[in-house]
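Engineer: sequence and predicted structure are below.
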Amino acid sequence: MIAVTFILGEVVLRVFNYFADSHIFYDGSYNRYRGKPHVVLYGYTLNSGGFNDTEFIAEPDDYRIIGLGDSFTFGIVPQNHTFLTKLESKLKQRLGKVKVFNMGISQTNPSDYYTILTREGADLKPDLVLLSFFIGNDFDVPRKPWFRHSYMLTALNYIYKVAWKVKDFAGHQPYCDSCDTFVRKEYLRIEKERLDSWQYHVPENGEFPGGNNGLFEGTVGILLSTRDYCKAHGAKFIVTIIPDELQVDERLQQDIIAEYFPKTSRLPYNVLTPTRMLTQRLGENQISYIDFYEAFKNAIPDQQLYKPSDSHWNIAGNEFAAQILADSLVKIIPNRNLIAQDIEHSPE
């Protein structure tokens, strides 16, 4: 009876996923988590490509920026508060005609970013590609766990590990900037799991333990490919490094210590290891980057920049990041206002 029920459930879920295309079930494509075109999220409508932005239209003389990344880039806050929307507004105020295209898709990684750029971003003819690298999980290489072969086991795992522990399902109710996303204990488990992943382990002689140096080098290799693609197509390439909250918030670190490491009263690994390794390799390969670590670490004692029990930025965090980016990018983007003035005043 149990076997029959399981098989029936398997069939029903596969049929359901065929028509509903749910993100719960495994799919190696980055489209698994792509937004649905024209769906309303927190009062704002996704564009026809399922991106959290207006339609991708630019004037011929716009300076064009493509933003790549995961859920940080897509945005878990309302569309008008995402850091790329804010960045576009700030750059327009200071430089004139600038267009930022938000091509972020949740649950993606650097390999996906490269594919999105080459398949979907090329036609936009970007002047600058801004790739947001989240330290928390962008080193991970997607693997298909054994239970993912079964839709029933996948659904049961989702219910056990995620569904009942999430307080706010994105977009299904009005956005709450001060509400916890996960119950606190579950969020601490998520951050502890990230801390245990290979990239936080202190390298010995420049090598990550457990044979994971290949994973690190693979990630760097993808960034090099993105750099080379941008160069070949006349676009600048900049990596923005987004810290995990456990790296910058000492209060969260203390909560993790109290929950998991009460005997030692300290974290077992250096939380800055992955950031230091990444910035070193970016520098060695002449890849420009903007590291948010110091700015967020210095600002957090005085203000909340991450959504409660959620590793994503809140509205203030998105605003803070946009200001850092605007202050940096204004130094390298041509001032469209001055160019227009020069054209207007040039002798015939």
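Structural biologist: Sure thing, it's come through. Numbers count the residues shown, from 1 in each chain.

Engineer: use CA for all of it now, contacts and neighbours both
Structural biologist: Will do.

Engineer: with adjacent residues omitted, what lies nearest to Y175?
Structural biologist: Spatial nearest neighbour of Y175, chain neighbours left out: Y42 (6.1 Å); criterion: C-alpha to C-alpha, 6 or more residues apart in numbering.

Engineer: same check on P37?
Structural biologist: Nearest residue to P37, sequence neighbours excluded (C-alpha to C-alpha, 6+ apart): G50, at 4.1 Å.

Engineer: count of neighbours near I57?
Structural biologist: Using other C-alpha atoms under 10 Å, I57 is surrounded by 9 other residues.

Engineer: against that first model, consider the following:
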Amino acid sequence: VFLFLFLFLLPAGAMGRWASRDRLGFIPSPARSAMALLLAIASLAHALAWAMYMIFGKIAITTALGRIAVNNGLKPGAIALLAAFAAFLALSGPSRRGVMASVWGWRFHMSLAALTLALCFAMGELAVRVAAGSMPGVRYMVFVGEEERGEIYPDLKTYLASKPDIKPFMPLLNYYDNSLGMRDVEFESPKPKGRYRIMALGDSFTYGMAPYPDTVMTQMEKELQTACGGMDLDVLNFGITGGELQDYQTIYELAESRYQPDLVALHFYMGNDGPNLRHDAIPENAARRPSFKGSYLVRYLKNMLTVAQSVESARLLNEWTRFGQEKQGEKACGGCPVTPGLEITDDSPELKNPYFVPVRWNFYIAVIEIESMYVEDKAEAERRWAPTLETLGRIADQVEGAGRKFALVMYPSSFQVYPSRIDEFMEAIGQVDKYIDDLPSPEEAERFRSIRRENIKTDHPNLMLARFCLERGVACLDATAPLLAAASASEKPLYRSRETHWLIHGNKVAARAEARFLKELVCP
């Protein structure tokens, strides 16, 4: 569009010579030569980047630009630039001064060129602003710097390669992850016609710290397929270990155009996805919104250039890809067993035995979850929650702005299901002086001495998220109630000992509850 405006509409209209072969005659020959050279370089570089990607794939670091071109759908851009270059040469013709040129001289031509460029920039700015409102991939490239999410990534695989815990075909509890390092079978792309697709975002609870057939997402998918009468649907498990809300947002922005979900279910682990109410900074003006000042177009191009120059990202992706290729050589495949016939249950040592030693559990792991529910001042706690709720709202806006459904699923901490674990924690930290040498520093002891049982409000995360759902009109499931009911109905544990995650039994209870919830949103 910009090339069309610059080369045809404005110059031709001003000259009044629409049918003339010499449409660009008003531009001096040196300027025309420079423009032709720039167009030639841009078009050939773009086409070369795409060709290198197609020929060499993701093997060499030099294909980073090619990956950006392909993953942003810029194959047509290479063709368009080449066509524009050819059209420019064809329309230029011999340099002859037009009637307007002889009257107004070079001032007219310079003013016209400046006006043309200004209008082209304005249209580009408008186009990026409109696209950022409905295309998460464009929005990511505009706002990723503003939202302080760290490194900028050109595509999903490069982002996943930056995460040390995510590797293609990694084995866990006798089952391989898929080629993206997700706890699932391979994702079909493009999406089969007529299929209803759910994208599941979340942390390690969503990922599933259980054998693949027994994870919450695998079981929920089967339950939902049955509940919907054999409806053609799938659930793509994009849960990642150690994930945070910003990670969920980035994954959605980088994956949605390729996998085309109809519904996005964000799974919020109330043990640590929310703020630490004792240590997170209190924002001055609630949550920090992305700035709407400055040019979207300039930020978009700047971030794209940053991505193109990121040699480290390319290196990580190369290592990540080679790791996957080696695993494929071992016949690994997503959702396949490492050792066929080997069964792992809740009574197997891998799941039954305590995971952390007591000191590590109480003074490094459990304390983080306790502090996420620690309310000394209600108003202050709500201010600390503001950035988290702002990010949730931003993700919901992106999903719904693209015409998709958004749902929020809340997973409880073991301390919210088993209050006795809080009593055990309080007893342990009451002996903090015995473990001074095991703490990061002696000063850390005061952190534990100051914790008061009466300030631990296990329902506070639930209340904050429930209010968010009500105010935003978001479909929400709080899985606390069904897990509490299951804990009361049976002595069979739901969570691992001295660990945060569910046993297989806990995964099953949560899966059934979520399938019942999603049935109302998905089934015809």
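Structural biologist: Done, it's in. Predicted model, so just to flag it, every value in this text is computed and none were measured.

Engineer: work out the TM-score between the chains.
Structural biologist: Scored against TM-score structural alignment, normalised by the length of the first structure, the superposed chains reach a TM-score of 0.72; 276 aligned residues with a C-alpha RMSD of 2.8 Å.

Engineer: still on that earlier bit, OK, contacts around the residue nearest to Y175 of the first structure?
Structural biologist: By C-alpha atoms under 8 Å, 6 or more residues apart in numbering, the residues touching Y42 of the first structure are 77-79, 171-175.

Engineer: can you tell me what it aligns to in the second structure?
Structural biologist: Aligned by TM-score structural alignment, Y42 of the first structure pairs with L173 of the second structure.

Engineer: which of the contacts of Y42 of the first structure tops the neighbour count?
Structural biologist: Top of the contacts of Y42 of the first structure by neighbour number is V77, holding 23 neighbours under the definition other C-alpha under 10 Å.

Engineer: that one maps to what in the second structure?
Structural biologist: The pairwise alignment with the second structure assigns V77 of the first structure to A210, based on TM-score structural alignment.

Engineer: am I right that its match is in a strand?
Structural biologist: No. With DSSP: H, G, I helix; E, B strand; the rest coil as the criterion, A210 of the second structure is coil rather than part of a strand.

Engineer: ok, the residue lying closest to S162 of the second structure once chain neighbours are set aside - contacts?
Structural biologist: If the residues on either side of it in the chain are set aside, S162 of the second structure comes closest to L316, at 6.4 Å by C-alpha to C-alpha, 6+ apart. Applying C-alpha under 8 Å, 6+ apart, we find L316 of the second structure in contact with 158, 161-162.

Engineer: top of the residues you listed by number of neighbours, please.
Structural biologist: Neighbour counts for these (other C-alpha under 10 Å) peak at A161, which has 23 neighbours.

Engineer: quick one: it and R315 touch, right?
Structural biologist: No. Counting by C-alpha atoms under 8 Å, A161 of the second structure does not reach R315; the two are 9.4 Å apart.

Engineer: what does V235 of the second structure align to in the first structure?
Structural biologist: In the first structure, V235 of the second structure lines up with V100, judged by TM-score structural alignment.

Engineer: next, that match: secondary structure please.
Structural biologist: The three-state assignment at V100 of the first structure reads strand, by three-state DSSP.

Engineer: any idea how far the nearest residue to it once chain neighbours are set aside is from I333 of the first structure?
Structural biologist: Leaving aside its sequence neighbours, V100 of the first structure sits nearest to I65 (C-alpha to C-alpha, 6+ apart; 4.7 Å). Noted for I65 of the first structure: a distance of 10 Å to I333 of the first structure, by C-alpha to C-alpha, to the nearest Å.

Engineer: who has more neighbours, the two?
Structural biologist: Using other C-alpha under 10 Å as the criterion, I65 of the first structure and I333 rank with I65 on top: 23 against 17.
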